[in-house]
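Peer 1: 3D, please:
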Amino acid sequence: MTALLPIIEELADAADHQARAQWLLAVPLAVIVRDHLTIRRLLTAAGFHEGTAYLEAEIAALSAVRGRDGLAAFTVRNTREFARIGIQVIARGGALEGKD
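Peer 2: The predicted structure is shown next:
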């Protein structure tokens, strides 16, 4: 028996970075906010640097002060979108870190 919630166990049991990227894109943002320390630990232990960068970008965007338009600063949104695009590419099976 493990202390991890079943949804976090899915990440812990992911076979590769593609599966981790798919998990990151599918998991509810509330889980990311609630369990970001555990998620960061699992991504770091797996050597999934793009996943860690995406996690940090999501947390920054979700934690950012919003302007009058209800949006975070452009730099925060831009960083989040670039990180998300990278994770989407990996989730589709392309551009894995360390591959030529």
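Peer 1: Going by C-alpha atoms from here, please, whenever you check contacts or count neighbours.
Peer 2: Fine.
Peer 1: quick one: buried residues of the helix or strand where residue 89 lies?
Peer 2: Using DSSP states H and E, residue 89 maps to helix 74-91. Buried positions in helix 74-91, judged by neighbour count with 16 or more other C-alpha atoms under 10 Å: 76-77, 79-81, 83-84, 86-88, 90-91.
Peer 1: Kindly indicate which of these lies nearest residue 2.
Peer 2: Checking these against residue 2 by C-alpha to C-alpha gives residue 91 as the nearest, at 26.5 Å.
Peer 1: My read is that the closest one contacts residue 19, right?
Peer 2: Yes. Using C-alpha atoms under 8 Å, residue 91 makes contact with residue 19 at a distance of 6.7 Å.
Peer 1: another one to check against the first:
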Amino acid sequence: MTAALLPIVEELFDAADHSERAHWLLAVPLDVLVRERVCIRQALVKANFPEGLAYLEAEIAALSAVRGRDGLAPITIRTTREYARIGVQVMARGSAMEGGN
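Peer 2: Okay, the predicted model is just below:
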């Protein structure tokens, strides 16, 4: 990686497992997901984290979608985003459940 990585993105590369990556994805500001999506995608591919990739793509699609008169993205995009978020939330809970927390 380049020395120009944001410290917050370095945290993703340094994550020990999918649970940590999932927590990071759910907490990182959305503008970081947009601006740093190439590096984030590389980190998720390198970690073999398909749920994280699906979440990243769903968030980017939702943030980039043309919104309707109600101010919302199309229902297909919103639904995809929610299912992807649920998948990442399950992964985030994984280590807590395994560790008995």
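Peer 1: Can you pull the TM-score for these?
Peer 2: After superposition, the two chains reach a TM-score (TM-score structural alignment, normalised by the length of structure 1) of 0.91; 94 aligned residues with a C-alpha RMSD of 1.2 Å.
Peer 1: on that earlier part again, have a look at how far, on average, the helix holding residue 89 of structure 1 is from structure 2.
Peer 2: Superposing on structure 2 places helix 74-91 of structure 1 at an average distance of 0.3 Å from its equivalents, by mean C-alpha distance after the TM-score superposition for structure 1.
Peer 1: Regarding the residue in structure 1 sticking out farthest from the centre, what is its secondary structure?
Peer 2: Here the centre of structure 1 is the reference, and by C-alpha atoms, centre = their mean the most remote residue is residue 68, at 27.0 Å. Put simply, residue 68 of structure 1 is coil when judged by DSSP: H, G, I helix; E, B strand; the rest coil.
Peer 1: I'd like the distance between it and residue 42 of structure 1.
Peer 2: Distance, residue 68 of structure 1 to residue 42 of structure 1, by C-alpha to C-alpha, to the nearest Å: 36 Å.
Peer 1: give me every residue that touches residue 3 of structure 2.
Peer 2: Shown in contact with residue 3 of structure 2 (C-alpha atoms under 8 Å, 6 or more residues apart in numbering): no residues.
Peer 1: hang on, I meant residue 93 of structure 2
Peer 2: Contacts of residue 93 of structure 2 (C-alpha under 8 Å, 6+ apart): residue 19.
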